[in-house]
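> What follows is a predicted protein model with its sequence.
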Amino acid sequence: MITIYHNPRCSKSRAACTWISESHADEPTEIVEYLKRPLTVSQLKALRELLDVPLREMVRTGETEYADLGLGAAGVTDEAIYEAIARHPSLLQRPIVVRDGRAVIGRPTENIAALFE
């Protein structure tokens, strides 16, 4: 099963969906439009574990909410960041692709190929 955390307005996210549908059409794929169905804090924590990256790599620092919430300030806890992403899903990096218990951030799109090696 392949799961794509997808934002249809994002060209990289659309490219990930296209790459997977063209190269791995035989595998079941779930597309999660996380802006419509935001992830919970527990789901975000599980996703971070699969990504095996520091939490801040999951965050889009260029989003208005990032600055408005002061998420770049020293001393901001991981819990505060998880809560912020859960409340403001646009802060989540995109796309994120999960397969066989592993995950990657699909920026650049070539990162996704590592899940199929």
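Looks like it arrived, so ask away. Numbering: from 1, shown residues only.
> use CA for all of it now, contacts and neighbours both
Will do.
> Against Leu47, how distant is the closest residue to Ala16 other than its chain neighbours?
Counting by C-alpha to C-alpha, 6 or more residues apart in numbering, Thr109 is the residue found nearest to Ala16 once chain neighbours are left out, at 6.1 Å. Distance, Thr109 to Leu47, by C-alpha to C-alpha, to the nearest Å: 18 Å.
> second one coming, line it up with the first:
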Amino acid sequence: MIKIYHNPRCQKSREGLHILEQSGKEFEVIKYLEDVPSKEELRKVLDCLGITPEMLVRKNEAIWKENYRGKLLSQEEILDAMILHPKLIERPIVVNGGKAVIGRPPKLVEDIL
């Protein structure tokens, strides 16, 4: 089943969700700020995306700038930071089977359908 890691307050995430709704396909919405993914779930998403944890971080967030920027962090520490502060996770992320995209721009969501 298709999954979207969604933040309702984010315009790009809302646009990605709209694309999924228009597709007519079944999908699951995961509001990741409320239902924080586990470290293992994040690893699976990263595998589907084919990227490192650091590439999934929203580096312009104040939380990142104040607590993590400029520090030498392991991949595990970056995963821990995203779990502790899920706001740091890029959005939206759409997973379909073994593939995933970050919907920035939202039009990329179409590529995975």
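Here it is on my side, so go on. Since we're looking at a predicted model, the values are computed, not measured.
> the more surrounded of Thr109 and Leu47 of the first structure?
In terms of neighbours (other C-alpha atoms under 10 Å), Leu47 is the more surrounded of Thr109 of the first structure and Leu47; the figures are 22 against 17.
> Give the aligned equivalent of the more buried one in the second structure.
With TM-score structural alignment as the matching criterion, the partner of Leu47 of the first structure in the second structure is Val45.
> which secondary structure elements does the top helix by length along the second structure contact?
In the second structure, taking DSSP state H as the definition, the longest helix is helix 11-23. With contacts defined as 3 or more C-alpha pairs under 8 Å, 6 or more residues apart in numbering; DSSP states H and E, the packing partners of helix 11-23 of the second structure are strand 2-6, helix 109-112.
> So for Glu41 of the second structure, which of those sits nearest?
Each of those was scored for nearness to Glu41 of the second structure using C-alpha to C-alpha, and the closest is strand 2-6 (11.4 Å).
> Name the residues that touch that closest one?
When contacts are taken as C-alpha atoms under 8 Å, 6 or more residues apart in numbering, the neighbours of strand 2-6 of the second structure outside the stretch itself are 13-14, 17, 26-32, 91-97.
> With the first structure overlaid, how far apart is it on average?
Taken over the aligned residues, the distance from strand 2-6 of the second structure to the first structure averages 0.4 Å (mean C-alpha distance after the TM-score superposition for the first structure).
> Please enumerate the strands of the second structure.
In the second structure, the strands defined using DSSP state E lie at 2-6, 27-31, 93-96, 99-102.
> Mean neighbour count for these - can I get that in JSON lines?
Rendered in JSON lines, the data for these read as follows (neighbours: other C-alpha atoms under 10 Å):
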{"stretch": "strand 2-6", "mean neighbour count": "22"}
{"stretch": "strand 27-31", "mean neighbour count": "15"}
{"stretch": "strand 93-96", "mean neighbour count": "24"}
{"stretch": "strand 99-102", "mean neighbour count": "21"}
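> could these be laid out in CSV, adding distance to Pro86 of the second structure?
Listed next are those as CSV, based on distance: least, C-alpha to C-alpha, whole Å:
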stretch, distance to Pro86 of the second structure
strand 2-6, 11
strand 27-31, 10
strand 93-96, 13
strand 99-102, 15
